[in-house]
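K.L.:
quick one, fold the following:
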Amino acid sequence: MSVLIAFLSLAFEFVLGYPDWLFRAIGHPVTWFGRLISFLDRRLNRATDSDALRRQRGVQTLLVIVLVPAAIGLCVQILLWFIPLGFIFAALLATSLLSQKSLHEHVEAVADALETGGLAMGRVAVSRIVGRDPETLDRAGVCRAAIESLAENFSDGIVAPAFWIGVGGLAGGAAYKAANTADSMIGHRTPRHEAFGRAAARFDDLVNLPASRLTALLIVLAAFLVKGADPRNAWNAVRRDARKHRSPNAGWPEAAMAGALGLALAGPRSYGGVLVEDVFMGEGGRREADSADIRRALKLYRTADYLLIALFGVVSAIAILA
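P.N.:
Modelled structure (predicted):
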């Protein structure tokens, strides 16, 4: 039944997204998790404590962050069992853990901004979806940043939550989303979070392992179906470059996207004035990316997303018939 919930939630969210009026009325699960994480960070992460104590409290914080949403999700799903067609309501609730529609809209907005407002507007649009310093990006850099964000967020914003919903229903999806939010908030190598956020960062790496590999495979398969994409090059880029990325997971979808489009993604980039050295994913002769490449990447993303929904549909049908 969890796989069916995952399939229905993907289908519903693909069409509906997360309505703006609902966000204005009650917020979003990520904002709820964020408040809990911020509270625990303020209360337990003290600069005067030793690194050992901060690591210990980071583990305790992670347990609370993961187990509280999981327990709530489990209770809600159990209650829904007693309602006719309760699994449909569970799937509707699970749509809040996915971001298919919003991801497409945010990345498409970068291409639109570049084409209508030039580099300045493109930098503003891309700053909404990436953490790097937008003022350091030229036009090609803005395009690469948007495509990299699309590939990585397809993995951890769509494939991963769908995978964990399929494994554990609402509890699994909520636990994953809370852990992923914790990594984005406290899983950084900064003086404040190096020790305290270590557990969150390591746990996020672990729970994203299966989704990152599946995402790369979906992009490679999508390249067979999208005109102008190169599935062979995508596969070769994954095999050659994915493990070279400083992240154990981000390199897989980024390498697949880079190879399929004939681009070089990742590489050195600046965050908060600090240059982060990283290897390139893909080759592509280091050619300059443009807004047309963003739109090609979006076609690949949509096709890969169709394949993901179809995969969950087939697996749920097999599970029901078995």
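
K.L.:
from here on, just use CA atoms for contacts and neighbour counts.
P.N.:
Noted.

K.L.:
for Arg128, list the residues it contacts.
P.N.:
Arg128 sits next to His106 when contact means C-alpha atoms under 8 Å, 6 or more residues apart in numbering.

K.L.:
go again using 10 Å as the cut-off
P.N.:
Shown in contact with Arg128 (C-alpha atoms under 10 Å, 6 or more residues apart in numbering): His106, Val107, Ala109, Val110, Pro134, Ala146.

K.L.:
could you do Val276 as well?
P.N.:
Counting by C-alpha under 10 Å, 6+ apart, Val276 makes contact with Arg132, Arg246, Gly267, Pro268, Arg269, Ser270.

K.L.:
make CSV out of those and add neighbour count, secondary structure and distance to Gly122.
P.N.:
Shown next, in CSV, are those (neighbours: other C-alpha atoms under 10 Å; DSSP: H, G, I helix; E, B strand; the rest coil; distance: C-alpha to C-alpha, whole Å):
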residue, neighbour count, secondary structure, distance to Gly122
Arg132, 19, coil, 14
Arg246, 13, coil, 26
Gly267, 12, coil, 20
Pro268, 11, coil, 20
Arg269, 17, strand, 17
Ser270, 16, strand, 17
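
K.L.:
and those, which two are furthest apart?
P.N.:
Arg132 and Arg246 (15.4 Å; C-alpha to C-alpha).

K.L.:
can you pull the contacts of the residue lying farthest from the centre of the chain?
P.N.:
The centre of the chain is farthest from one residue, Thr48, which by C-alpha atoms, centre = their mean lies 33.8 Å away. By C-alpha under 10 Å, 6+ apart, the contact list for Thr48 reads Arg54.

K.L.:
ok, it to Ile186 distance?
P.N.:
17 Å (C-alpha to C-alpha, to the nearest Å).

K.L.:
where along the chain do the helices fall?
P.N.:
Secondary structure of the chain (DSSP state H): helices at 2-16, 20-26, 29-44, 51-80, 86-94, 100-126, 139-154, 160-186, 198-207, 209-225, 231-241, 251-261, 291-321.

K.L.:
Asp278 and Ala242: what is the separation?
P.N.:
Per C-alpha to C-alpha, Asp278 is found 12 Å from Ala242.

K.L.:
one more, for comparison:
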Amino acid sequence: MERLLILILALIIDRIVGDPHCLWKRIPHPVAIIGHLIAFLEKKINKKRFSSRLKRVLGFFMLLFLLFGAFAFGMVIHLIILYASWFGLLIEACVACIFFAQKSLSDHVLNVKEAFSQDGLKKAQKAVSMIVGRNTEMLDESAICRATIESLAENSSDGVIAPVFWYILFGLPGLIGYKTLNTADSMIGYKNDRYREFGWASARLDDVANFIPARLTALITLIALKFWHHKTSFYRALHVILKDANNHRSPNAGWPECAYAGGLNIQLAGPRYYDCVHVNEPFQNFNGTIAKPNDITRALHLFYQSMNVLLSLLIFSLVIYSLISL
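P.N.:
Predicted structure coming up:
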């Protein structure tokens, strides 16, 4: 019951406050610290002269070290907070909300929409480069809109649903451990010469860690579509998920992305550039309309509706658990 209450408080705080710039410009964000540690260790032990097998082994043990440290740190923080009794619940909620990304994600997405409105294509390309890992200088208006909505959909899983899932299972250690793994994947989980072998363990384990959360994200999005949109949006999203989700290069990202593509009736994915290399990926919801800047606003509405569903489910679970415990 305490974890559910902490999660509810943390999600509310994150939605209102997000990542306050005035705080994180004075002290480093915990995820940034994790990122610096990963970069430091990778530079020290990922040597070009090493064999592919040795790189995999070193990458695996580096990840193991990071996860052990994250779990241990999370456990220490949790045990310290326990001594604060009920006030400790609020403290842990404040700590947990640091690792959620509702407001920060929506703010970055909104920046892209505002860039279109105020400064045009070049500013929008720069804004979208903050949330995607692909080359944005060659993107036209539709491609920028697709990339933005795809990032919103995928990160609704990676940045909110998955952290909630792992917190429910393992508390603060599970939450910090997941964010460590996800950060490692975002930094070294690439299939290029430098990271293909060294980042193999991070990429594979991240796929496993996000397997259930990605599908839960699609389900929560479907529930939001059922309650706040026309019924055709729900059935179209379900159809696109079943038809296109497994065609994605990622075993997980296709699920929330297809839910958004079908729910908003727009095309997502499709051909794109990574490191100036053209990658010919299939469209999701090929029969949908071409994505436009206004669709970014529609996607944000769907995102917050999905977050409302998540919060409602947690509150409902807390009430049921409390009644059973009487």
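
K.L.:
follow-up on the earlier one: Asp278 and Ala242 of structure 1: who's more crowded?
P.N.:
The neighbour comparison of Asp278 of structure 1 against Ala242 (other C-alpha atoms under 10 Å) goes to Ala242, with 26 against 14.

K.L.:
wait, isn't that one in contact with Ala256?
P.N.:
Yes - judged on C-alpha atoms under 10 Å, Ala242 of structure 1 makes contact with Ala256 at a distance of 8.2 Å.

K.L.:
mutual contacts of those two, please.
P.N.:
Common neighbours of Ala242 of structure 1 and Ala256, using C-alpha under 10 Å, 6+ apart, are Arg213, Ala216, Asn236, Met281, Gly282.

K.L.:
quick one: map the second one onto structure 2.
P.N.:
What it means is Ala216 of structure 1. In structure 2, the residue paired with Ala216 of structure 1 is Ala218, using TM-score structural alignment.

K.L.:
OK, contacts around that match?
P.N.:
Ala218 of structure 2 touches 153-154, 156-157, 224, 237-238, 241, 253-260, 306, counting by C-alpha under 10 Å, 6+ apart.

K.L.:
could you rerun that using 6 Å?
P.N.:
For Ala218 of structure 2, the contact set (C-alpha atoms under 6 Å, 6 or more residues apart in numbering) comprises Trp255, Pro256, Ala259.

K.L.:
and in structure 1, which of the residues you listed remain?
P.N.:
Here is what carries over to structure 1 from the contacts of Ala218 of structure 2, by both residues aligned by TM-score structural alignment, their matches' C-alpha atoms under 6 Å: Trp255, Pro256, Ala259.

K.L.:
which contacts among the contacts of Val276 of structure 1 does structure 2 share?
P.N.:
Compared against structure 2 with both residues aligned by TM-score structural alignment, their matches' C-alpha atoms under 10 Å, the contacts of Val276 of structure 1 retain Gly267, Pro268, Arg269, Ser270.

K.L.:
who's in contact with Gly157 of structure 1?
P.N.:
Contacts of Gly157 of structure 1 by C-alpha under 6 Å, 6+ apart are Ser99.

K.L.:
can you find the partner of it in structure 2?
P.N.:
Using TM-score structural alignment, the partner of Gly157 of structure 1 in structure 2 is Gly159.

K.L.:
now swap in Arg295 of structure 1 and tell me
P.N.:
When structure 2 is aligned by TM-score structural alignment, Arg295 of structure 1 is paired with Thr297.

K.L.:
Gly27 of structure 1 too?
P.N.:
Using TM-score structural alignment as the criterion, Gly27 of structure 1 maps onto Pro28 of structure 2.

K.L.:
what about that match, distance to His36 of structure 2?
P.N.:
From Pro28 of structure 2 to His36 of structure 2 the distance is 10 Å (C-alpha to C-alpha).

K.L.:
contacts only, for the closest residue to Leu218 of structure 1 other than its chain neighbours.
P.N.:
Nearest-residue entry for Leu218 of structure 1: Ala304, 5.2 Å, with adjacent residues in sequence omitted and distances by C-alpha to C-alpha, 6 or more residues apart in numbering. Contacts for Ala304 of structure 1 (C-alpha under 6 Å, 6+ apart) come out as Leu218, Ile219, Ala222.

K.L.:
quick check: PyMOL command selecting the buried ones in the residues you listed.
P.N.:
The following PyMOL command selects only the buried members of the contacts of Ala304 of structure 1, with burial defined by 16 or more other C-alpha atoms under 10 Å:
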select buried, resi 218+219+222
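
K.L.:
from the contacts of Ala304 of structure 1, which is closest to Leu261 of structure 1?
P.N.:
Ile219 (10.6 Å).

K.L.:
can you tell me, leaving aside adjacent residues, what's nearest to the closest one?
P.N.:
In space, and not counting its chain neighbours, Ile219 of structure 1 is closest to Ala304: 5.4 Å by C-alpha to C-alpha, 6+ apart.

K.L.:
the one you found matches what in structure 2?
P.N.:
Under the alignment by TM-score structural alignment, Ala304 of structure 1 pairs with Ser306 in structure 2.
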